[in-house]
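K.L.:
need a structure here:
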Amino acid sequence: MNNSTKITKKIPKKLIAIGIFFIVSIVLFHFYNSINLDNNSIQQDNIIMDYTIYPSTIPENQLLRIKEAKELYSRAFDDQIFYTVQDPDELVKFIKHAWQWDKNAMPYYYDLLHWHDLYDENVREDGYISFTEFMKKYRDQLVDDTGKPLVEPVVFKNRDMKSYLWNKFADLKYPKFAYEKGGKFSPCKGNKNEEYLPCTDEQLKESIKYYNYALEGGYHCYEHLTARMLFQQGYHYKNNDFEKINKLTEYRKSLTPEDLKLAIDYTEIMAEHSSIIGILRVTEAYLYGLGREQDLVKAYAWTL
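P.N.:
Have a look, this model is predicted:
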């Protein structure tokens, strides 16, 4: 009886000791984790951002065109299904361009980093590797033409730099970025995102400026440009369901005759490439004598 009594008295003490041990372990675990998180955030905050827009170190005749950059990225990295590296050699080539400030490659490298952050730990399909695995195996191949190791520009360390760079690239008239920025000012949408509202002339002026930059750089954005030139809403349609279309007779009252003619010149280029909007605008131009001498025969001919 005495032995059994001693055992029952000892058991609670052991349980208490074990419980204290686990509690202390949990507290220490969270404490050290919080220190690591704080250190990581401090390191992130301590990154010295360089806001300089550097020219590419790649010869101009070797820089990627917009379409080439997109196609190279698509061959190198799958960002649709598996979010993995699908062709390491192509990715080496792509990163070399992005890290050497090839402006057309840089936006797609930001996309790659975004998908890497979200999906890098996912289970891989056979034949695919994660971006982390890629960097371990192929980092030594990321060199310039002289064999010097390349360094990832600091602008990629902070995702917030992306919008800053895009604005700067647009102002420097890089066509892809100018095209995207042109759409930020107009069309002007209503509260329910249905009917388009009149934009201010200043908003339209900014849109037109950036679409002209894009046009100069080879982007055939005539439909977007003419919509801003012709209509106060900044769009050919009255709503985003494409149910109602603006008539040419509803053109902006502040539009000069010279700009009206130029807008119709652009729509004629569209019409010559079978654009329905372009054909409609040229037909209206001859029908109403807006931007063209009134000519009912030509108006009819453009409808055929």
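K.L.:
make it CA atoms for all contacts and neighbour counts henceforth
P.N.:
Noted.
K.L.:
Give me the secondary structure label for K168.
P.N.:
helix (DSSP: H, G, I helix; E, B strand; the rest coil).
K.L.:
What about it, how many residues nearby?
P.N.:
17 (other Cα atoms under 10 Å).
K.L.:
got the contact list for it?
P.N.:
Counting by Cα atoms under 8 Å, 6 or more residues apart in numbering, K168 touches I53.
K.L.:
From A98, how far out is it?
P.N.:
17 Å (Cα to Cα, to the nearest Å).
K.L.:
Please apply the same query to R75.
P.N.:
To A98, R75 is 15 Å away according to Cα to Cα.
K.L.:
again, but for E284
P.N.:
46 Å.
K.L.:
and if you look at E152?
P.N.:
Distance from E152 to A98, by Cα to Cα: 9 Å.
K.L.:
residues of stretch 161-170 that come out buried?
P.N.:
By 16 or more other Cα atoms under 10 Å, the buried positions in stretch 161-170 come out as 165-166, 168-170.
K.L.:
this one as well, want them side by side:
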Amino acid sequence: MNNKVKQSKLKILLAISIIMAIGSYFLYFHHLFKQDRDFGFVDTENITMDYTIYPSTIPENQLLRIKEAEKLYHQAFDDQIFYTVRDPDKLVKFIKHAWQWDKNAMPYYYDLLHWHDFYDENKEEGMMSFTEFMKKYRHQLVDNTGKPLVEPVVFKKPDMNIYLRNKFADLKYPKFAYEKGWEFSPCTGNNNEEYLPCTDEQLKESIKYFTYALEDGYHCYEHLTARMLFQEGYHYKDNDFKKINKLTEYRKSLTPEDLKQAIDYTEIMAEHSSIIGILRVTEAYLYGLGREQDLVKAYAWTL
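P.N.:
From the prediction side, this is the model:
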């Protein structure tokens, strides 16, 4: 009887040991999987989305300009052919900016998160995937005091990319304001060949965002004046650039002050040899729209 009891206890202990071993096995590989996926970032399984737009912790004089951010991103990562890390040191610098809320770097980091999944492990020898990069260089992602950085939770959901772009546009960041301006106009028909009249509200929103972009350094005079002057929101009537709007077809709701402002902008374009700018200033003097009618000046602008 005692032997049977002992055997029974041994079987129970053996079963418990097997269950514990299997549990440890799954926990271990779950940890590895999660580690590969998150690289020690924010836990993707327990996200509480934070919609706050935080100021950057990087000193203002060290923030990247939009062209600098774009250049640094493309120097650091190949998102065209191999989807690999080009320069680890530059990628460390780029990610530091993105993770510290440098607004101009953040959209390109979203691009990186999208494209790095296209990396093929069978590519040429010596290429480094983003996953490999993070395992090797994660410890270098620190702030100026040496404190480890954490990937902002906003990068854990791709939909947040659109949310942030819209918020940055409203905060008058020029690149995002410029992109936002295109959402409202020009207005196209079903065949997408000819432009249709936009509503005044659409043009108002488009003008607002292009003005934001212009005020902060984007030279988008042509796009802005098109929205100010024409109901279609474009200087041309069609996508093939075969039919152009005449200045006499300007928006009837346009005030004299806004008409003059639009011509002021086109004159800046004309002074920089823009054909559209020269045409509009010539028309302005020819028809007396936004300028006092002056046929001599109209002729002079055509020379």
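K.L.:
Quantitatively, what TM-score do the chains reach?
P.N.:
TM-score of the superposed chains, computed with TM-score structural alignment, normalised by the length of the second structure, equals 0.84; 265 aligned residues with a Cα RMSD of 1.7 Å.
K.L.:
between E152 and A98 of the first structure, who's got more neighbours?
P.N.:
Neighbour comparison, E152 of the first structure and A98: the larger count goes to A98, with 23 against 15 (by other Cα under 10 Å).
K.L.:
Doesn't the more buried one lie inside a helix?
P.N.:
Yes. With three-state DSSP as the criterion, A98 of the first structure is assigned to a helix.
K.L.:
right, and it touches Y110 too?
P.N.:
No. Counting by Cα atoms under 8 Å, A98 of the first structure does not reach Y110; the two are 9.3 Å apart.
K.L.:
the helices in the stretch 151-300 of the first structure, which residues?
P.N.:
161-171, 175-182, 201-216, 222-230, 257-272, 276-288, 296-303 (DSSP state H, counting those that start in this stretch).
K.L.:
mean per-residue distance, the first one to the second structure?
P.N.:
After superposition onto the second structure, the average distance of helix 161-171 of the first structure to its aligned residues comes to 0.7 Å, using mean Cα distance after the TM-score superposition for the first structure.
K.L.:
okay, the angle between that helix and helix 175-182?
P.N.:
100 degrees (axes from the mean of the first three to the mean of the last three Cα atoms, to 10 degrees).
K.L.:
Measure how helix 161-171 of the first structure sits relative to helix 201-216, angle-wise.
P.N.:
Using the same axes, to 10 degrees: helix 161-171 of the first structure against helix 201-216 is 80 degrees.
K.L.:
can you check the fifth one too?
P.N.:
With the same axes, to 10 degrees defining the directions, helix 257-272 of the first structure sits at 50 degrees from helix 201-216.
K.L.:
and helix 257-272 of the first structure, how far from the second structure on average?
P.N.:
Mean deviation for helix 257-272 of the first structure: 0.5 Å (mean Cα distance after the TM-score superposition for the first structure).
K.L.:
repeat for stretch 109-116 of the first structure
P.N.:
Stretch 109-116 of the first structure sits 0.6 Å off on average (mean Cα distance after the TM-score superposition for the first structure).
K.L.:
and that stretch, which residues are buried?
P.N.:
Within stretch 109-116 of the first structure, the residues that qualify as buried are 109-110, 112, 115-116, counting by 16+ other Cα under 10 Å.
K.L.:
Over to stretch 119-138 of the second structure?
P.N.:
Going by 16+ other Cα under 10 Å, stretch 119-138 of the second structure has these buried residues: 119, 127-131, 133-134, 138.
K.L.:
Also stretch 263-271 of the second structure?
P.N.:
For stretch 263-271 of the second structure, by 16+ other Cα under 10 Å, it's 263-270.
K.L.:
cool, and stretch 138-154 of the second structure?
P.N.:
So, applying 16+ other Cα under 10 Å, buried residues of stretch 138-154 of the second structure: 138, 140-143, 149, 151, 153-154.
K.L.:
So which of the buried residues of stretch 119-138 of the second structure are in helices?
P.N.:
Taking DSSP state H, the ones among these that sit in helices are 130-131, 133-134.
K.L.:
Among the residues you listed, find me the one that's closest to A69 of the second structure.
P.N.:
F130 (18.3 Å; Cα to Cα).
K.L.:
In contact with the closest one, which residues?
P.N.:
Neighbouring residues of F130 of the second structure by Cα under 8 Å, 6+ apart: 84-85, 116.
K.L.:
Please point out which of the residues you listed the first structure shares.
P.N.:
Retained contacts for the contacts of F130 of the second structure in the first structure, judged by both residues aligned by TM-score structural alignment, their matches' Cα atoms under 8 Å, are 84-85, 116.
K.L.:
Find the centremost residue of the second structure, please.
P.N.:
Nearest to the mean C-alpha position of the second structure, by Cα atoms, centre = their mean, lies P107 at 4.0 Å.
K.L.:
pretty sure F155 of the second structure is touching Y110, no?
P.N.:
Yes. With contact defined as Cα under 8 Å, F155 of the second structure counts as touching Y110 (6.9 Å).
K.L.:
okay but T226 of the first structure is in contact with I269, surely?
P.N.:
No. With contacts counted by Cα under 8 Å, T226 of the first structure stays clear of I269, the gap being 11.2 Å.
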